[in-house]
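>>> below are the sequence and a predicted model; questions follow.
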Amino acid sequence: MKFTRADFPDGFLFGAATAAYQIEGHSFGGAGPTHWDTFAKGPGNVVRAEDGAIACDHYHRYGEDLDLLRDAGMDAYRFSTSWARVMPDGRTVNPAGLDFYDRLVDAMLERGLKPFQTLYHWELPSALADKGGWMNRDTAEYFGDFTDVITDRIGDRVTSIATINEPWCVAYLSHFLGHHAPGLRDIRAAARAMHHITLAHGIGLSRLRAKGMENCGIVLNFAHTEPADDSAGAARAATRQDAINNRWFIEAITKGTYPAEALEGFGPHMPAGWQDDMALISQPMDFLGVNYYTREMVTTDQGAPWPQITGSAGPGDKTQMGWEIYPDGLREVLVRMARDYVGDLPIYVTENGMAWDDTVENGAVYDPVRTAFVSDHFMAAKQAIAEGANVQGFFYWSLLDNYEWAFGYEKRFGMVHVDFDTLKRTPKASYHALKSAISR
């Protein structure tokens, strides 16, 4: 690695991230069915129709996994709490679910790890999906109730709470592009989901504030977006793509508006009276979580429906996902967020990582591409700090190889290899390299 802990400000947090449905094993502990369980059963939706029933069995092996974080010298752990585990039908409390997260947070603290909680990372209870899911405004209110229940149990011990992870994926990727559950390709459904998931953030934040909670924010995903060529059409496509993918949520949350370029398509399909929600949505928060993986090169496709955009990966080296490795995009996003939206508000890199076809050889995993990826992206964050962004921590995605949603167990993002037959954990070379870099 090209950096050490001393290259970052005092108090900078080094950590790794996971998500509940991707690692816990949703068949354990009385968790209820989710729209991912049923989406995975649809033809062609998920590689080999795999789901999160067992995943990494973190439900039973969390102690071993937290030991990996501690032993690497990590300061913090970003985890999520499954709505369907805590409230299997979205409304009724499952005591075993609360007990699990009670044990989990205590185990983090016992190992000196700061718990960074995300309330919602995509596992919508099926009972709420049956009522329209994020197309239904009531789901945002029910999310507020879930916020109350889980916060009453563990809120006294968590360092930080993010309301929603990647609302763009919850809404646009899932309701317009159809790649994630519920797998819709419908502009009306997408427009309503785009607003209701943002409203859920506002409602959740209000519930947290009513309990006196601090260090509350949201986690948004960003891609560095550029025109694919010098044409006017490509420039228009980049502006529109940026409005949909990057500006929609951050402008709603920090400015109380949605970008005009996105409303050109979504406006006629938005729920009635959506403007009345913007004050609630844009109430002050305490931090911004930034997820960044790659850049997008886009141009106009006149033969396609709105937004008439076609995209491609940039020319650089690619990950197992086919995403271009472009560290400078992280620097640009962090600087942009500070300059244009949040000022001196704390920013955390809440996800950044890469998938690779890792294999265990002679009891070890050699992943030099990931080691270089991690080093270069940490250096990009360091440069963003030098340019004025108040970046206070960096969480690698992910601690473990896990259930990678529509890609099943095929794509490996972890610093720790998981054999999904035996569930054996094997720290990769990148894990050991980061451990050495951040050692005190």
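Yep, that arrived.
>>> C-alpha only now, for contacts and for neighbours.
Will do.
>>> in the helix or strand harbouring residue 237, what's buried?
Residue 237 belongs to helix 232-242 when elements are defined using DSSP states H and E. Residues of helix 232-242 classed as buried by neighbour count (16 or more other Cα atoms under 10 Å): 233-242.
>>> stretch 264-278 too?
Those would be 265-266, 270-271, 277-278, for stretch 264-278 by 16+ other Cα under 10 Å.
>>> restricted to strands, list those residues.
With DSSP state E as the criterion, strands contain none of the buried residues of stretch 264-278.
>>> could those go into JSON lines alongside distance to residue 138?
Below are the buried residues of stretch 264-278 laid out as JSON lines (distance: Cα to Cα, whole Å):
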{"residue": "265", "distance to residue 138": "24"}
{"residue": "266", "distance to residue 138": "20"}
{"residue": "270", "distance to residue 138": "15"}
{"residue": "271", "distance to residue 138": "12"}
{"residue": "277", "distance to residue 138": "14"}
{"residue": "278", "distance to residue 138": "17"}
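>>> which member of the buried residues of helix 232-242 is positioned nearest residue 209?
The nearest member of the buried residues of helix 232-242 to residue 209, counting by Cα to Cα, is residue 242 at 30.9 Å.
>>> is it true that residue 194 touches residue 172?
Yes: assessed by Cα atoms under 8 Å, residue 194 is found in contact with residue 172 at 6.7 Å.
>>> where do the strands of the stretch 201-350 of the chain begin and end?
Using DSSP state E, counting those that start in this stretch, the strands of the stretch 201-350 of the chain run over 216-227, 287-300, 309-312, 347-351.
>>> and here's the other structure:
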Amino acid sequence: MTIIQFPKDMKWGTATASYQIEGAAFEDGRGLSIWDTFSHTPGKVVNGDNGDVACDSYHRYEEDIQLMKELGISVYRFSVAWPRIFPNGKGEINPKGLEFYHKFVNALLENGIEPMCTLYHWDLPQALQDTGGWANRDTVKAFVEYAETMFKEFNGKIKKWITLNEPLCISYIANYVGAHAPGNKDLQLATDISHHLLVAHGRTVQKFRELGTKGEIGYAPNTTWFEPFSNRLEDVEACYREIDHQVRWFMDPVFIGEYPQNLVDWFKEKGVELPIEKGDMDSIQQPIDFLGINYYAGQIGRYKENTGLFDCEIVEMGYDRTDIGWPVYPDGFYNVLSYVTERYGNVPIYITENGACYNDEPVSGTVKDAKRIKYLQQHLTALSRVIESGVNIKGYFLWSMLDNFEWAEGFSKRFGIVHVDYNTLVRRKKDSYYWYKKVVNNNWFEY
């Protein structure tokens, strides 16, 4: 057995997102989001599932917080539903929305759990989508106004803020691949949105500083790692185009002040250009207090013409796969964290999402999810390696606290360490909950 030890000041947490767990979609003045519209459109979500009720955490948050307290976590990452605060995206504030999040944050604090708030985890108010959504620069302005409201309202109460979760998904997965709301399939549109998101992020950081808000602010891009099948230049370049799109496209502008030229040229050949306006890059390149990293899987890739967006073919290597079909590739976790640090310096990093989908159901009242535990062991071991290599890891948020609405997969995929029966909404701790509890409380585990 090997002991995997973590630093004494390591923060352990879990994470969720508003549309995936809250429910109460039509209560207390909440406006419609693009995910309400998308999930109610036939054929968009597996089994026609939607987040109308989800885990009903809007009504059951006290029970969920007790599960967190028993788990022993010191910090919890959640997101605010923008349409609960501004039902139309801007204009009139909904006081009941603010009241709910005050009650929720107060309950966290009373139970010794620090809140980390994500301002945008994909539930754009439908009213803003109706006027162009993130393709319209007015949405950037509306987002900054929404963020300002939250900063003022929760100043001193919430001290860790994330502007955006996974801008790649918001832009390219939702507006080029079309798998997420609003479901467009337009490369220029997706590229426009990717830039506007970074402008929104930067201007929100500027507003945070301008207001003198107490605490720290960052953002949470998703990452992957593509290992070249061979050392042939074509394979290496193909893999780095994939890495660069997930990592550098959304990080270089923030840390370096420019987009990766290889991808700018690549898109230009496809007739796609960035909609950069005067002052945009200065706004984006605001110093942040920490970087959130979401990581689930990596791949082996090689060059193949006309394959995907970047001429990169995924090579099947026989790796174990989770129940959502993603390869289990912990070396990719080590590699991407090392790469980010080598490129951007000693930036403080929180692992804002990492976890696995396994659809184990209760048997005689218990949920034995041994594969999830193995996944966590492998990835936390990789995390320990990068910490010992000098990467500045501040904390780890397991995704997810609860089984929940898994976007286009509906309720068919389970990521939680707490099982949710979607008929009765009964919560049941899985074996992985008890395993993670030991890690959180001991700061080490045996592997």
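Structure's in. What do you need? Keep in mind it's a predicted model, so treat the numbers as computed, not measured.
>>> quick check: TM-score for this pair?
TM-score of the superposed chains, computed with TM-score structural alignment, normalised by the length of the first structure, equals 0.95; 437 aligned residues with a Cα RMSD of 1.8 Å.
>>> the stretch 301-447 of the second structure: helices as residue ranges?
330-344, 370-388, 431-442 (DSSP state H, counting those that start in this stretch).
>>> with mean neighbour count added, can I get those helices in JSON lines?
As requested, those are exported to JSON lines (neighbours: other Cα atoms under 10 Å):
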{"stretch": "helix 330-344", "mean neighbour count": "19"}
{"stretch": "helix 370-388", "mean neighbour count": "19"}
{"stretch": "helix 431-442", "mean neighbour count": "18"}
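>>> can you redo those as JSON lines with distance to residue 147 of the second structure?
As requested, those are exported to JSON lines (distance: least, Cα to Cα, whole Å):
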{"stretch": "helix 330-344", "distance to residue 147 of the second structure": "26"}
{"stretch": "helix 370-388", "distance to residue 147 of the second structure": "32"}
{"stretch": "helix 431-442", "distance to residue 147 of the second structure": "31"}
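>>> I'd guessed residue 338 of the second structure sits against residue 388; true?
No: the pair residue 338 of the second structure / residue 388 is not scored as a contact, 11.2 Å apart, by Cα under 8 Å.
>>> show me the contacts for the spatially most central residue of the first structure.
Centroid-nearest residue in the first structure: residue 165, 4.3 Å away (criterion: Cα atoms, centre = their mean). Applying Cα atoms under 8 Å, 6 or more residues apart in numbering to residue 165 of the first structure gives the contacts 118-122, 218-220.
>>> check residue 294 of the first structure too.
223-224, 323-327, 329.
>>> same deal with residue 282 of the second structure?
Contacts for residue 282 of the second structure (Cα under 8 Å, 6+ apart) come out as residue 257.
>>> and residue 4 of the second structure, by the same measure?
381, 384, 444-447.
>>> one more time with 6 Å
444-445 (Cα atoms under 6 Å, 6 or more residues apart in numbering).
>>> mind listing what's buried along stretch 67-82 of the second structure?
Applying 16+ other Cα under 10 Å to stretch 67-82 of the second structure flags 67-69, 71-82 as buried.
>>> wait, which of the helices of the stretch 301-447 of the second structure is closest to residue 97 of the second structure?
helix 431-442 (30.4 Å).
>>> ok, residues contacting the closest one?
12, 71, 368, 373, 417, 445.
>>> one more pass at 10 Å, please.
Contacts to helix 431-442 of the second structure, defined as Cα atoms under 10 Å, 6 or more residues apart in numbering, come from residues 4-6, 8, 10-13, 67-68, 70-74, 366-374, 376-377, 380, 396, 398, 401, 416-419, 443-446.
>>> narrow the residues you listed to those in strands?
Counting by DSSP E, the contacts of helix 431-442 of the second structure place 4-5, 11-13, 396, 398, 418-419, 444-446 in strands.
>>> quick check, nearest of those residues to residue 210 of the second structure?
Nearest member of these to residue 210 of the second structure, counting by Cα to Cα, is residue 11, at 28.0 Å.
>>> residue in the first structure matching that closest one?
Residue 11 of the second structure maps onto residue 13 in the first structure, with residues paired by TM-score structural alignment.
>>> quick check: chain neighbours aside, which residue is closest to residue 180 of the second structure?
Counting by Cα to Cα, 6 or more residues apart in numbering, residue 180 of the second structure lies nearest to residue 174, which is 4.3 Å off, once chain neighbours are set aside.
>>> quick one: contacts for the one you found?
Residue 174 of the second structure sits next to 122, 167-168, 180-186, 190 when contact means Cα under 10 Å, 6+ apart.
>>> likewise residue 197 of the second structure?
134-135, 137, 139-140, 143, 163-164, 167-168, 170-171, 191, 203, 250, 284.
>>> using ChimeraX, define a selection of the buried residues within these.
Buried residues within the contacts of residue 197 of the second structure, by 16+ other Cα under 10 Å, are selected in ChimeraX with:
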select :134,135,137,139,140,143,163,164,167,168,170,171,191,203,250,284
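>>> out of the contacts of residue 197 of the second structure, who's nearest residue 430 of the second structure?
Looking across the contacts of residue 197 of the second structure and measuring by Cα to Cα, the closest to residue 430 of the second structure is residue 164, at 29.7 Å.
>>> any idea whether that closest one is helix, strand or coil?
strand (DSSP: H, G, I helix; E, B strand; the rest coil).
>>> does it really touch residue 140, like I thought?
No: counting by Cα atoms under 10 Å, residue 164 of the second structure sits too far from residue 140 to count as a contact (12.0 Å).
>>> so what sits against both of these two?
197-198, 200-201.
>>> strands - which of those land there?
Going by DSSP E, the strands hold none of these.
>>> aligned partner of residue 360 of the second structure in the first structure?
Superposed on the first structure with TM-score structural alignment, residue 360 of the second structure falls opposite residue 358.
>>> typo on my end, residue 21 of the second structure
Structural alignment (TM-score structural alignment) places residue 21 of the second structure against residue 23 in the first structure.
>>> many thanks, we can stop here.
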